[in-house]
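[1] okay, sequence plus prediction incoming.
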Amino acid sequence: MHTVVFAPDSFKGTIGAAEVAAALAAGWGSVRPGDRVVLRPMADGGEGTVDAFAAAVDGAVRVPVRVTGPDGAPTDAAWLRLPATPDAPGGTGVVELASTSGIELLGERRIGEEAHTLGFGQAIAAALDAGVSRLVLGIGSSASTDGGTGMLTALGARFLDASGAPIAVGARGLAELASVDLTGLRALPPGGVLVLSDVTNPLVGSLGAAAVFGPQKGLAGDAIERADAALARLAALLPADSETPGAGAAGGTGFGLLAWGARLVAGSAEVGELVGLPGALAEASAVGPTVVITGEGAFDGQSGAGKVPSYVAAIAVDAGVDALLVAGRIDADADTSAFAAHASLTELAGSGEAAMQDPARWLRDAGAVLARSLG
């Protein structure tokens, strides 16, 4: 008998992490019904971060909020209030960029230079207005490349052109940026601001926000160069280091938060500690044979830089257990050498479209495939 720990991320836009874990466990159990199953759904700061905290922390309360989405449309979202602690007597507010300014809010549309983070800042302001003593911010799954200027605008900062007028929101407005006024920027809460980032990229350059992630958000050709130059202009005006790992996260929102005084950490590791994943692996491996199964929607060349699968693979090594991987698709440039076995829903279903139409079904099949690989 093995202990099998299921620690997947959500499959962005199709199925949440808890449902992924349950479907994989059902498939595994159909082949190896005698194994002990432990569910530890994960997140890395992107979509599903609020859900992960809500599931892990007793007494957490969702607080509805209406914000301006990345395309300017009214968007209903929620932030999470965690119970008071000695370090945070007013409670901790957990706010997720994905649900307020995220790319999934746009459906199939990609609006490039027009997208912004204003709604994320509005949700942060709502949590501050509610009196929280500390903030935890997840910044994955962004729709924009605005350097976090939309967010900071909602918090009281002013970004001005040469005439002293406010610039437009989004990366397009950054091209006109001449000065920044931070005198009205809200103070950090007493317990500070912890930012969960899923990448380690700098703000600008060949590994920066525009060059690496811009094409996913609708930037192409000259627009990528314009956005990179605009972010460099922003970097010269704000009090933060653009080379800080994670400054380029969420289209530069990581950099904007650094300028506010926040602290960036690896989102996967923070959530992993919260849900008790390292302890679960250590405890299980001390008793008997153990494997851990992780996954995400697209396992590609970026997955090794702070995403959930890379974090799980690393702590599996520390615990002396094998890690197995499931993904909606596994790209040709992806390095799967850290995993003893892997399964792709696209391959099982015959196409990416078929896999996304019924992900739970193919996740169950993937769980069964991995169970058979154990022998």
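    Cool, the structure landed.
[2] CA only for contacts and neighbour counts going forward, please
    Noted.
[3] what segments of this protein are strands?
    Per DSSP state E, the chain carries strands over the ranges 3-6, 36-39, 61-68, 74-82, 92-96, 134-138, 158-160, 179-181, 193-197, 263-266, 290-299, 322-330, 341-344.
[4] same for the second one, what does it pack against?
    In this structure, strand 36-39 packs against strand 3-6, helix 17-31, with contacts taken as 3 or more C-alpha pairs under 8 Å, 6 or more residues apart in numbering; DSSP states H and E.
[5] deepest of these, which one?
    strand 3-6 (a mean of 24; mean count of other C-alpha atoms under 10 Å).
[6] next one: that one to chain centre, how far?
    Using C-alpha atoms, centre = their mean, to the nearest Å, the mean C-alpha position of strand 3-6 is found 23 Å from that of the whole chain.
[7] outside of that strand, which residues touch it?
    Strand 3-6 is touched from outside by 21, 24-25, 35-41, 280-281, 284-285, 288-294, with contacts defined as C-alpha atoms under 8 Å, 6 or more residues apart in numbering.
[8] this is the other structure I want to compare:
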Amino acid sequence: MKIVIAPDSFKESLSAEKCCQAIKAGFSTIFPDAHYICLPIADGGEGTVDAMVAATGGNIVTLEVCGPMGETVNAFYGLTGDGKTAVIEMAAASGLMLVAPEKRNPLLASSFGTGELIRHALDNGIRHIILGIGGSATVDGGMGMAQALGVRFLDADGQVLAANGGNLARVASIEMDECDPRLANCHIEVACDVDNPLVGARGAAAVFGPQKGATPEMVEELEQGLQNYARVLQQLTEINVCQMAGGGAAGGMGIAAAVFLNADIKPGIEIVLNAVNLAQAVQGAALVITGEGRIDSQTAGGKAPLGVASVAKQFNVPVIGIAGVLGDGVEVVHQYGIDAVFSILPRLAPLAEVLASGETNLFNSARNIACAIKIGQGIKN
């Protein structure tokens, strides 16, 4: 009997890999002879590098890069087991969590470090990059990332500009002649789960600026800067710079990746599941087990468990979802391929206790689910 275990992380409690281990351990007490395939997954955001490295037997590359506020930070990216794909999280180099709350300022923040990670991967011969763009501290339109790869942003006097949100309004021209030529032969996929455009009421400044420390005055300055940036950028591409879905993601990194990297912008879970080849693993399985910290009505919006379920249903394989918490509207997930859902909480407890006991609770729940399946196999209609 083949059982595929493919959970996302339980945020602040268990990594996706540890979730796999706990579920497998619980099931193995009841089905010790089953063939288990563990594929820790992620939706393209935090944890994607760890999940994909674990799922493919890859490794982590560490290096120093320029942080969002110009300081040196220790960053990382992942290499898949075959050594052909780099998995980069923008947050590792340009993330909001790298900046103390009192120092957050998207007018000064730059995505330069993210470009350094991409350049380092190219130096290592990588020609396929998966870039997750969640959790950034920046609203620089991806200027920093592009600058690290050789793109030059000039003001009206032809002077090179520092790449940050405050200089978006000063961009008068963009020179691409020194852009890293290796990008032309590199397939880059951007994991993006928002459809916000670059500018406007749903744009990078208005929606994401306040999350990154922008005051109302900063939001207005950033919006005006992005409007100018868009006008200049439009001269380089046939893409509708202002309206492209996802262009405003990560402070405009979405549009920068599309224009400067010729990247494909896709839902994160789609990229991850293709990369770990979930479809091949699911074929012939008796059961698929997925999960994440919380399963509720929002799970149906494209989160990792629904992505796993959609693949499983292509092969008519039953799916069980396990979560720390089952929230409002959880029943909707049954319409999208998750046949049964379970919470691992044995009782009400303080949050700190719940997070600390996640591994034990997940093991116990997995064992109980397996036991129920075993009992069901012996019950006759």
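    Good, I have the coordinates. These figures come from a predicted structure and were not determined experimentally.
[9] dump the helices and strands packed on strand 36-39 of structure 1 to CSV, plus distance to K307 of structure 1.
    Written out in CSV, the entries for those read as follows (distance: least, C-alpha to C-alpha, whole Å):
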stretch, distance to K307 of structure 1
strand 3-6, 16
helix 17-31, 14
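[10] most tightly packed of the strands of structure 1?
    Looking across the strands of structure 1 with neighbours counted as mean count of other C-alpha under 10 Å, the highest average goes to strand 92-96: a mean of 29.
[11] superpose on structure 2 and give me the mean offset of it.
    Superposed on structure 2, strand 92-96 of structure 1 shows a mean distance of 3.6 Å to its aligned residues (mean C-alpha distance after the TM-score superposition for structure 1).
[12] residues touching that strand, excluding its own?
    For strand 92-96 of structure 1, with C-alpha under 8 Å, 6+ apart as the criterion, the contacting residues are 45-47, 49-50, 78-84, 120, 123-124, 127, 132-139.
[13] how about A75 of structure 2, what's its match in structure 1?
    With TM-score structural alignment as the criterion, the equivalent of A75 of structure 2 in structure 1 is A77.
[14] what does N228 of structure 2 give?
    Mapped onto structure 1 by TM-score structural alignment, N228 of structure 2 lines up with R233.
[15] nearest residue to its match other than its sequence neighbours?
    Ranked by C-alpha to C-alpha, 6 or more residues apart in numbering and with sequence neighbours excluded, the top spatial neighbour of R233 of structure 1 is L177, at 7.4 Å.
[16] identify the residues contacting the one you found.
    L177 of structure 1 sits next to 159-162, 167, 230, 233-234 when contact means C-alpha under 8 Å, 6+ apart.
[17] could you dump those residues to TSV with distance to L194 of structure 1?
    Output for the contacts of L177 of structure 1, formatted as TSV (distance: C-alpha to C-alpha, whole Å):
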residue	distance to L194 of structure 1
F159	24
L160	28
D161	31
A162	34
I167	28
A230	26
R233	26
L234	22
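[18] in ChimeraX, how would I select the buried members of those?
    Below is the selection syntax for ChimeraX that covers the buried ones among the contacts of L177 of structure 1, with 16 or more other C-alpha atoms under 10 Å defining burial:
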select :159,160,161,167,230,233,234
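[19] which one of the contacts of L177 of structure 1 is nearest A332 of structure 1?
    Closest approach to A332 of structure 1 among these (C-alpha to C-alpha): A230, at 32.7 Å.
[20] surely that closest one touches A178?
    No: in this structure, A230 of structure 1 sits apart from A178 without contact. The criterion is C-alpha atoms under 8 Å, and the distance is 10.4 Å.
[21] map G95 of structure 2 onto structure 1.
    Residue-level alignment of G95 of structure 2 against structure 1, with TM-score structural alignment as criterion, gives G102.
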